[in-house]
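K.L.:
after the sequence you'll find the predicted model.
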Amino acid sequence: MKVVDIFKHRSEAVSKYQEELMQKVSPSVREYWEGIRHKANNRAFFAWLNEVNDQAVNEPSIEPVAKVVEKVDLAPVQAKPSAPAIEMKPEAETLYNELQAQIGEVMHKGDWIMVDQDRINQFGAVTEDEQWIHTDPERAEQESPFKTTIAHGFLTLALLPRLTDSVDPDNNLFPTAKMVVNIGLNSVRFPYPVKSGNQVRAVSTLTKVTPIKKGLEIEREIKVQIEGVRRPGAVVTSVIQLHF
């Protein structure tokens, strides 16, 4: 029997247990085994085997593979202890259970507000972004593909607290929380420009609720809708924390 055929026969026997073994061996042994597999897929490996075992006839040595298999510790891997559950205050736990049942649902739909030229100009002055596409209606009518000025994308983002009623003390979405902290935005897109004179509103969908040491972390998808336009002016993933 040829060396190549013997190695193939041995490899088929070992591969039966390979997946289980790889879950139990140490990283160094796993790395060594992967090196052997890499060589097995290379013609140079067979040339190396023939050189080492050129005197073998019936039972050539394939010590590297055999020794790796023999030295594998088959003792069961000890599972890592799981992290202790976070203890929630009663108010946080009650709200958590309520919100879990609302995941995937619209949790807030705001009122329409006007984005007029005066609002755009004020934002441009504060941020020192007074490009003509935002602040020069006459030039925009002549040169812009939108035929009018458009709001800054960051103006749309800056309106989110107002659009989601997060700053309205009479319309608090989370009245049991002592404090709401804005953590940030995981993603931001502006599918369509908000033109001067457009009405916009925000629709918030609950996507995730996670207990934290201080209370709850809430993830929402917020779409800024433009009245009369199919595409939204912004789509963001917002993350806030509620402290109790």
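P.N.:
Arrived safely.
K.L.:
could you use CA atoms for every contact and neighbour count after this?
P.N.:
OK.
K.L.:
so which bits of the helix or strand hosting Thr207 are buried?
P.N.:
Here Thr207, judged by DSSP states H and E, is contained in strand 198-212. Within strand 198-212, the residues that qualify as buried are 198-209, 211-212, counting by 16 or more other Cα atoms under 10 Å.
K.L.:
ranges for the helices of this structure?
P.N.:
When assigned using DSSP state H, the helices of the chain occupy the ranges 3-22, 27-40, 43-52, 63-70, 90-100, 117-127, 132-135, 137-143, 153-158, 160-163.
K.L.:
make a markdown table from the ones you listed and add distance to Gln225 and mean neighbour count to it.
P.N.:
Output for the helices of the chain, formatted as a markdown table (distance: least, Cα to Cα, whole Å; neighbours: other Cα atoms under 10 Å):
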| stretch | distance to Gln225 | mean neighbour count |
| --- | --- | --- |
| helix 3-22 | 51 | 14 |
| helix 27-40 | 52 | 14 |
| helix 43-52 | 61 | 13 |
| helix 63-70 | 62 | 13 |
| helix 90-100 | 24 | 15 |
| helix 117-127 | 18 | 15 |
| helix 132-135 | 19 | 20 |
| helix 137-143 | 23 | 15 |
| helix 153-158 | 11 | 16 |
| helix 160-163 | 10 | 18 |
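K.L.:
want to compare, so here's the second one:
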Amino acid sequence: MSKLTIRSLAELEACVGQEMGVSELHTITQEQINQFAAATLDFQWIHVDAERAQVESPFKATIAHGYLTVSLLPYLWQQIVAIENLKMQVNYEIENLRFNQAVTVNSQVRLRASLLSVVNLRGIAKTRVGVTLEIEGSKKPAYTGVVTFLYHFQE
């Protein structure tokens, strides 16, 4: 899968209103869930206790932390678009994030993204991206929302 390369504010502005693409599939493993639990100190059994989850969980398996799936946004976005000629990129905001479906262990997810708007703030591109985290084989996405990145382009 080839990704789109953006080299300037003008090139970014030209993409407003377009679907930017879809990332590769990423498998959510129990190891990744456990590492996220350790990093965030969130050891709720529904995430880390596979035996209990099989018996007591309505999903019959452990599920990824919602924030784990959100934390994949920059990684998956970079599979869709390469923004070059930057001084710096800042994760700025997430709006209207709605978790729609739990992501069970070993599910494959991918990001679908559309460029909603770009505002030039004195040379800094405030970029709003509509995001949907799709789950392979599921009609409902894991989440939908709008993420804002600030891109500081080189002169």
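P.N.:
Sure, I can see it. None of the values given here were measured: they were computed from a predicted structure.
K.L.:
about what we covered before: which secondary structure elements does the strand holding Thr207 of structure 1 contact?
P.N.:
If you count contacts as 3 or more Cα pairs under 8 Å, 6 or more residues apart in numbering; DSSP states H and E, strand 198-212 of structure 1 packs onto helix 90-100, strand 106-109, strand 113-115, helix 160-163, strand 215-226.
K.L.:
ok, which of these comes nearest Val68 of structure 1?
P.N.:
When these are compared by Cα to Cα, strand 215-226 sits nearest Val68 of structure 1, at 47.6 Å.
K.L.:
and that closest one, how far out from the chain middle?
P.N.:
Strand 215-226 of structure 1 sits 15 Å away from the centroid of its parent chain (Cα atoms, centre = their mean, to the nearest Å).
K.L.:
try stretch 76-86 of structure 2
P.N.:
13 Å.
K.L.:
can you check stretch 131-144 of structure 1 too?
P.N.:
Averaged C-alpha coordinates place stretch 131-144 of structure 1 at 38 Å from its chain's average position (Cα atoms, centre = their mean).
K.L.:
distance between the ends of that stretch?
P.N.:
This stretch, stretch 131-144 of structure 1, spans 12 Å end to end (Cα to Cα, to the nearest Å).
K.L.:
what range in structure 2 matches that stretch?
P.N.:
Aligned using TM-score structural alignment, stretch 131-144 of structure 1 spans residues 44-57 in structure 2.
K.L.:
next one: stretch 46-64 of structure 1
P.N.:
So stretch 46-64 of structure 1 is aligned with nothing, judged by TM-score structural alignment.
K.L.:
tell me which of the helices and strands packed on strand 198-212 of structure 1 sits nearest to Phe7 of structure 1.
P.N.:
That would be strand 215-226 among those, by Cα to Cα, at 54.7 Å.
K.L.:
once aligned to structure 2, how far is the closest one on average?
P.N.:
Once fitted to structure 2, strand 215-226 of structure 1 is off its aligned match by 0.8 Å on average (mean Cα distance after the TM-score superposition for structure 1).
K.L.:
what range in structure 2 does that strand sit on?
P.N.:
Under TM-score structural alignment, the match for strand 215-226 of structure 1 is residues 124-135.
K.L.:
OK, contacts around the counterpart of Leu25 of structure 2 in structure 1?
P.N.:
Correspondence of Leu25 of structure 2 to structure 1, assessed by TM-score structural alignment: Trp112. Counting by Cα atoms under 8 Å, 6 or more residues apart in numbering, Trp112 of structure 1 makes contact with 199-201.
K.L.:
where's Trp112 of structure 1 relative to Lys178 of structure 1, distance?
P.N.:
28 Å.
K.L.:
how about the nearest residue to the residue sitting nearest the centre point of structure 2, chain neighbours excluded?
P.N.:
Structure 2 has Leu73 as the residue nearest its centroid, 2.3 Å off, counting by Cα atoms, centre = their mean. In space, and not counting its chain neighbours, Leu73 of structure 2 is closest to Leu111: 7.6 Å by Cα to Cα, 6 or more residues apart in numbering.
K.L.:
before we move on, what about Ile6 of structure 2?
P.N.:
Ile83 (4.8 Å).
K.L.:
burial measure for the one you found, as a count.
P.N.:
Counted with other Cα atoms under 10 Å, the neighbours of Ile83 of structure 2 add up to 18.
K.L.:
aligned counterpart of it in structure 1, please.
P.N.:
Per TM-score structural alignment, Ile83 of structure 2 is aligned with Phe174.
K.L.:
circling back to that earlier point, the strand holding Thr207 of structure 1: how far from the chain's middle?
P.N.:
For strand 198-212 of structure 1, the distance to the chain centre is 17 Å (Cα atoms, centre = their mean).
K.L.:
quick check: that strand compared with structure 2, mean distance?
P.N.:
Mean deviation for strand 198-212 of structure 1: 0.7 Å (mean Cα distance after the TM-score superposition for structure 1).
K.L.:
ok, back up a step: closest to Thr149 of structure 1 out of the helices and strands packed on strand 198-212 of structure 1?
P.N.:
Of all these, it is strand 113-115 that lies closest to Thr149 of structure 1, at 11.0 Å by Cα to Cα.
K.L.:
contact partners of that closest one?
P.N.:
Contacts of strand 113-115 of structure 1 (Cα under 8 Å, 6+ apart): 151, 163, 194-201.
K.L.:
noted, bye for now.
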